[in-house]
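**Q** Prediction below, plus the sequence it came from.
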Amino acid sequence: MLDANLKAQLKSYLERVTQPIEIVASLDDGAKSREMHDLLKEIASLSSQITLLDNGTDARKPSFSLNRPGGDISLRFAGIPMGHEFTSLVLALLQVGGHPSKASAEVIEQIRSLKGEFNFETYFSLSCQNCPDVVQALNLMAVLNPNIRHVAIDGALFQDEVTERQVMAVPSVYLNGVNFGQGRMGLEEILGKLDTSAIERQAEKISAKDAFDVLVIGGGPAGAAAAIYAARKGIRTGVAAERFGGQVLDTMAIENFISVQETEGPKLATALEEHVKQYDVDIMNLQRADQLIPGKAGELHEVKFASGASLKAKTLILATGARWREMNVPGEQEYRSRGVAYCPHCDGPLFKGKRVAVIGGGNSGVEAAIDLAGIVAHVTLLEFDTKLRADAVLQRKLNSLPNVTVITNAQTTEVTGDGQKVNGLRYKERQSGEVRDIALEGIFVQIGLLPNTDWLKGTIELTPRGEIVVDARGETSIPGIFAAGDVTTVPYKQIVIAVGEGAKASLSAFDHLIRTSAPD
C-alpha cells in the first residue's frame, strides 16, 4: 500500500521509537480487512520494535489498537488511516513507542492529572483536513493517561454507526456515549472543556501580563506576518487568537501562494505558527476578542476576551479575519451539523450515495459541487444571480457532470427537516415568484465570507458590510490601532495579500510608536 518513498520516510520516523509496540488487529473476511492487514504488515516490517498480532476481538472490524506489551494505553483506529489521517497514525506510533510529544510540560501534566473515566469516539473522514487535529489530540491524551480511551472511526467505513447516531459532520466526538463536540478542536480546547477551571486559570495569567508594544488580535496569515515584523524590531509583541491559522485551516488546496507550488491549509497554518515561534512573540491561543476599549491620546488600548482575560498595548493590529457567510433562513441553525454543512471536503464522504444541494455559484460553490458529484448520488447547485460567477473552466467541468443540476435566479428561503435531520430545502424562483421544494439529505453553504467584527461595532469605523475601514498604511479611524487581512476594506481576499497587509500594518505600528514616543 505504501510507495517506496513513503516507506522510506516512515522507516526513518520509526527509528525514533524507543519502546516496543504491539499492533493488535481485529479483522474479518472483507476486502477492507485485507487492505488493513497489508498496511499493518508493511508498517511492522519497518521496525524491529513493532509486533503485529491479528487476534483482536474488537466489535468494529476492521480496526487495530496500539499499545506497549503489558501496557495500559487504549488507542484504536477503526478504519484505514490514510489520507489526512496517515500523519495521525505516524504520530500515534511514535508516541506509543516512547517518542516525546511537542506539547508543553504544563499541558502534559494537565492531561496526566485528569481524574475519571473518559471514553472518546471520534468520527472522521479521510478527506477532512480538520479531523487530524482532534484525532491526534485525543490519541496523545490516551497515551499519557490510562483513564482516557480513544477510538478514531472512519465514518465512510462504518455507515451503520453514522446513520444510527445521525453523524452529518466531521470530526464528531463522543465522550462516554454522549456528543462532546463537532468541528476542529485542538488539545488545549479539549482540555478546557474537560477541566473548566483551566480557562479561568489561563485568563488570570493572561490578564497579569505587562502591556505590549504591539498586540496582534488574530492568528491567520495577516496576524502571523504582523507578529513577525513587529518582533524583528525588537519590541514587546503578543498575539491573541481564537485559533492560530484562522480561515486558512478550513482551506483544502492552496496553489497560488507565491513560491509554494502546492500545499494545504492546515500545513500552511502550522508553518505560519512555527515561523512566529522562531521569534520572541507571546502567543495566546483560544482567546476570542470580545470588547475593544480604545485608549485616549497617550493611553494604552485594551482588549477584553470572552475567556475573561484582558490585555493592554500601546498599539493594536486587528487581524480577526472572516468566517463562512450563513444563509440566515429558517432551519439553517436548527439543522447545522445535521445536514447543513460548510465544508464539502470534510463532510462530503458522510453523504455518499445521497442527494445534496450546494448554495452559491462562485468558485467555491462550483468547486464544491464538482467534488461532491464524485461522492453523492446527485448535486443541485442553486445560485441567486441569473448566472454562475465561477471561472469558465470550472463551469465547463460542472456542466460535463451527469449528476449535477444547476438552478439560477433562485433564492433559498428555508431549510426543512424532520426534527432530527435535513430532508430538503425550499426556494423561490426570483423571476416568477413560484416557491419550489427539493427533497435531499444535505446542504452545503458556499456563499462567501463575513468579517469578524461584531465585537468592534460602536468603537471603530466599519463599512455597512462590517469591514474595518483602513487607510493606505493600514491605520483605522483610531490612532494607534491598525488592521490587516480579510477583516478590512482591502480588496481581493487572498492569503498572499493578507500576508503583505499584515507586514504593512506592523511597520506602520512601529512607525507610530517611534513618532509618539519621540521626545519633544
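**A** Sure, I can see it.
**Q** switch to C-alpha atoms for all contacts and neighbour counts from now on
**A** Noted.
**Q** Let me see the ranges of the strands in the stretch 351-500 of the chain.
**A** 355-359, 378-382, 404-407, 410-417, 422-429, 435-439, 442-445, 449-451, 481-483 (DSSP state E, counting those that start in this stretch).
**Q** Out of those strands, which is closest to residue 198?
**A** Distance to residue 198, taken as C-alpha to C-alpha, is lowest for strand 449-451 among the strands of the stretch 351-500 of the chain, at 29.3 Å.
**Q** Any chance you could list what contacts that closest one?
**A** Strand 449-451 is contacted by residues 320, 321, 322, 323, 324, 325, 465, 466, 467, 486, 487, 488 when judged by C-alpha atoms under 8 Å, 6 or more residues apart in numbering.
**Q** Derive a ChimeraX selection command for the buried subset of those residues.
**A** Those of the contacts of strand 449-451 that count as buried under 16 or more other C-alpha atoms under 10 Å are selected in ChimeraX with:
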select :320,321,322,323,324,466,467,486,487,488
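**Q** Just send the contacts of strand 449-451 back as TSV, with distance to residue 152 too.
**A** Output for the contacts of strand 449-451, formatted as TSV (distance: C-alpha to C-alpha, whole Å):
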residue	distance to residue 152
320	32
321	31
322	30
323	28
324	27
325	30
465	41
466	40
467	40
486	34
487	36
488	39
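**Q** What residues of the longest helix seen in the chain count as buried?
**A** When the chain is parsed with DSSP state H, its longest helix is helix 495-517. Neighbour-count burial for helix 495-517 flags 495, 497-510, 512-513 (criterion: 16+ other C-alpha under 10 Å).
**Q** which other helices and strands contact that helix?
**A** Taking 3 or more C-alpha pairs under 8 Å, 6 or more residues apart in numbering; DSSP states H and E as contact, the helices and strands that helix 495-517 lies on are helix 221-231, strand 310-318, strand 481-483.
**Q** Indicate which one of those is closest to residue 176.
**A** Across these, residue 176 has its closest neighbour in strand 310-318 (35.0 Å, C-alpha to C-alpha).
**Q** can you give me the offset of that closest one from its chain's centre?
**A** 26 Å (C-alpha atoms, centre = their mean, to the nearest Å).
**Q** now residue 296, what's its secondary structure?
**A** Three-state assignment for residue 296 (DSSP: H, G, I helix; E, B strand; the rest coil): coil.
**Q** rewinding a little: identify, from the contacts of strand 449-451, the entry nearest to residue 376.
**A** Closest to residue 376, out of all of those and judged by C-alpha to C-alpha, is residue 324, at 22.8 Å.
**Q** I figured that closest one was touching residue 444, is that so?
**A** No: look at residue 324 against residue 444 with C-alpha atoms under 8 Å: they stay out of range, at 11.2 Å.
**Q** got another, please set it beside the one above:
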Amino acid sequence: MLDAAIKQQLAAYLERLQQPIELVASLDASAAAQEMRELLHDIASLSAKVSVREDGTATRTPSFAVGRPGEAARIEFAGIPMGHEFTSLVLALLQTGGHPPKVAPEVIAQIEALDGEFRFETFISLSCHNCPDVVQALNLIAVLNPQATSAMIDGALFQREVEARKIMAVPTVFLNGEPFGQGRMTIEEIVARLDVGAEQRAAEKLAAKEAFDVLVVGGGPAGAAAAIYAARKGIRTGVLAERFGGQVLDTMAIENFISVKATDGPKLAAGLEQHVREYEVDIMNLQRAEALIPGERFHEVRTASGAVLKAKSVIVATGARWREMNVPGEREYRGQGVAYCPHCDGPLFKGKRVAVIGGGNSGVEAAIDLAGIVGHVTLLEFADALRADAVLQKKLYSLANVTVIKQAQTTEVHGDGGKVNALSYKDRASGETKRIELEGVFVQIGLLPNTDWLKGTLALSKHGEIEIDARGQTSLPGVFAAGDATTVPFKQIIIAMGAGATASLGAFDHLIRSSLPAAVAA
C-alpha cells in the first residue's frame, strides 16, 4: 500500500510515539477494505508501539479507529486517508501516542476545559485542500478532551450517506448529528464556537491593548508583508485578521510565485504566519473589523466583538472575496449544489451534470478539472467570447463532455427545497430564457473587495476598491492600504506582497514626519 519512501518517512515519525496505540479496523469484503487492511498493517510494521485489530464493530465499513489499548478510541477514519488527508492520519497517530501538538498553550487549555458531549463527523473529499485542517483540528480536540470524538468520512466512499444528509460541499461538519459548519475552519475558530463566553473574553483582552504605531487590518499576503516591514523598523505593530492567510487559504495550486516553482495556498499561508511570528508582532486572529474611526492623534478600528483598537497609522489589507451572481436561488442553495471551489467540492458531483459560471481563466480551469470527474459540464459566459488564455480554451474545446454557451446571463438557480436541480439563463442574443437540468453550479466570476466597512470613511472607486497613491496612501492621512482591496490593477499574490511592503514603508515615513516639529518637517 505504502511505497518504500513513504514507509521510511513514516517510520521516522513513529519514533516520536511516547505511548502504544492501536488501530481497530471495521472491514467488509470490498476492495477498499482490502486496501485499508494493507495500509494498517504497513503502519504497524513500522513501529513496535503500533498494533492492529480487525474486530471493530463500527457502523461505517470500511473504517478504522485510532486509540490507545484499553481505552475507547475517539478518532475514526471512514475511508482511506491518503492524498491531502495522509497528514491527518500521521498527526492522529502521533498525537494519540502522546506527541505534543504544535498549538498555543492557551488553546490547549481551552480545549481541555470544554464541558459537554462533542461528537464530530466531518465529510470530506480526498482532493479537498481545506478539509485536512478541519479534520486535524477536530481530531486534536478528540485527543485532548475525553468528551469529544471525531470521525472523518470520505464522501466518495459513503455516497448514500452523503445523499441522505444532502451534503453538497466539503468539508461539512456535524456536531451531535446536527449541522455545525461548512468550509475551512481553524482550530481557534472551532474552539471559539464551542467555548461559551470566549468572544467576550477576547473583546475585553483587545480593548485593554495599548495603542499601536501601525495596525495592519488583514492577514493575507499584503497584510503579512506590511507587518514584517513595520516590525523590522522597531515600532509597535499589530495585525487584526478575520483569518490569517486570507483568500490564499482557498487557493489550490500556486505556480507563479517567483523563486518557488510550485506550492499551495495553505502551505504559503502557514509560511506567512510563521515569518510574521518571528518578529514582535501582536497577531489578533479571528477578529473582523467593522468600522474605521478617524482621529487626530489616533485612528480607531472597531471590531465585530465591540472592542476598539487605537493606532497612530493603519494599513488596510482586507483583500477580496468570491463575487456572487446575486440571482434567486444562489444563497438558498449554497452548499447544496451551489459551490465556489471545484477542487474541494468536485468529487461530490461524480457522474453528475454541472455548470460553471464564468469564462475567464478560473472558470475555464474549473471546467477542465470538473470534466474529468462529472458526467457533463456546461460553461456559461456572459460575453460573446471567452476571456481565458488561448491554451486553456484549446484544452476546454477538446473535451467531449463540455458544452460552452456564450452570451448567457444566468438568471436563477432552481432546486427542490433540498438541493439544486436546474439553472435558468437568458440568451442575450435572442432574449430567450432557457433552462438547464443539472445538479451543481460552480461560480467563477471574479472577486469583490472587502471594503463595505469603509464606505463613507475612505475614498473608494466605483468598484468599491480603496483608492491609493504610489505610496499606498489613502484619502485619509495616516491610513494606508494594500492588496486586492485596493485599486492596484492586477490581483496577484506577489503584487499584494510588494504593495504591503510599500504601504508599510509609507506608513513609517508618515510616522516619522508627523512626529517632527512643524518647522523641521517642512
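**A** In hand now; what should we look at? Just so it is clear, the model here is predicted, and its values are computed rather than measured.
**Q** returning to what we had before: point out the most buried one among the strands of the stretch 351-500 of the first structure.
**A** strand 481-483 (a mean of 29; mean count of other C-alpha atoms under 10 Å).
**Q** which residues in the second structure does that one align to?
**A** Aligning strand 481-483 of the first structure against the second structure (TM-score structural alignment) gives residues 479-481.
**Q** With the first structure overlaid, report how far the matching stretch is off on average.
**A** Here the mean offset of stretch 479-481 of the second structure against the first structure after fitting is 0.4 Å, by mean C-alpha distance after the TM-score superposition for the first structure.
**Q** Distance from the chain centre to that stretch, please.
**A** On C-alpha atoms, centre = their mean, the centre of stretch 479-481 of the second structure falls 26 Å from the chain's centre.
**Q** So what touches that stretch?
**A** Applying C-alpha under 8 Å, 6+ apart, the set of residues contacting stretch 479-481 of the second structure is 313-317, 466, 468, 472-474, 500, 503-504, 506-507.
**Q** Let's see that with 10 Å instead.
**A** 214-217, 222-223, 226, 292, 294, 299, 311-319, 458, 466-469, 471-474, 486-487, 499-500, 502-507, 510 (C-alpha atoms under 10 Å, 6 or more residues apart in numbering).
**Q** next one: stretch 187-203 of the first structure
**A** Residues from elsewhere that reach stretch 187-203 of the first structure (C-alpha under 10 Å, 6+ apart): 103, 107, 110-111, 113-115, 118, 133-138, 140-141, 180-181, 185-186, 204-206, 243, 284-287, 305-311.
**Q** now with 6 Å?
**A** Stretch 187-203 of the first structure has contacts (C-alpha atoms under 6 Å, 6 or more residues apart in numbering) with 137, 308, 309.
**Q** who touches the alignment partner in the first structure of residue 391 of the second structure in this structure?
**A** Aligned by TM-score structural alignment, residue 391 of the second structure pairs with residue 393 of the first structure. Contact analysis of residue 393 of the first structure by C-alpha under 6 Å, 6+ apart lists nothing.
**Q** Give me the neighbour count for residue 30 of the second structure.
**A** Using other C-alpha atoms under 10 Å, residue 30 of the second structure has 11 neighbouring residues.
**Q** Once you drop chain neighbours, what's closest to it?
**A** residue 62 (7.9 Å; C-alpha to C-alpha, 6 or more residues apart in numbering).
**Q** Now do the same contact list for that neighbour.
**A** 26, 27, 33.
**Q** Surely residue 176 of the first structure touches residue 119?
**A** Yes: the pair residue 176 of the first structure / residue 119 is scored as a contact, 4.9 Å apart, by C-alpha atoms under 6 Å.
**Q** Comparing these two, which shows the higher neighbour count?
**A** Taking other C-alpha under 10 Å, residue 176 of the first structure and residue 119 do not tie; residue 119 has more neighbours (17 against 13).
**Q** what secondary structure does that one sit in?
**A** Of the three states, residue 119 of the first structure takes strand according to three-state DSSP.
**Q** Surely it is in contact with residue 175?
**A** Yes: Residue 119 of the first structure is within contact range of residue 175, at 5.5 Å (criterion: C-alpha under 6 Å).
**Q** gap between the residue lying farthest from the centre of the second structure and residue 273 of the second structure?
**A** Here the centre of the second structure is the reference, and by C-alpha atoms, centre = their mean the most remote residue is residue 519, at 50.0 Å. Distance of residue 519 of the second structure to residue 273 of the second structure, given as C-alpha to C-alpha, to the nearest Å: 41 Å.
**Q** before we move on, what about residue 20 of the second structure?
**A** Taken as C-alpha to C-alpha, the span from residue 20 of the second structure to residue 273 of the second structure is 33 Å.
**Q** that older thread, pick the one among the contacts of strand 449-451 of the first structure closest to residue 409 of the first structure.
**A** If you rank those by distance to residue 409 of the first structure using C-alpha to C-alpha, residue 325 comes first, at 19.1 Å.
**Q** Which residue in the second structure aligns with the closest one?
**A** Using TM-score structural alignment, residue 325 of the first structure sits opposite residue 323 in the second structure.
**Q** Look up how far residue 463 of the second structure lies from its match.
**A** Noted for residue 323 of the second structure: a distance of 12 Å to residue 463 of the second structure, by C-alpha to C-alpha.
**Q** Then residue 21 of the second structure?
**A** 56 Å.
**Q** what separates the equivalent of residue 310 of the second structure over in the first structure from residue 350 of the first structure, distance-wise?
**A** Using TM-score structural alignment, the partner of residue 310 of the second structure in the first structure is residue 312. Separation of residue 312 of the first structure from residue 350 of the first structure (C-alpha to C-alpha): 45 Å.
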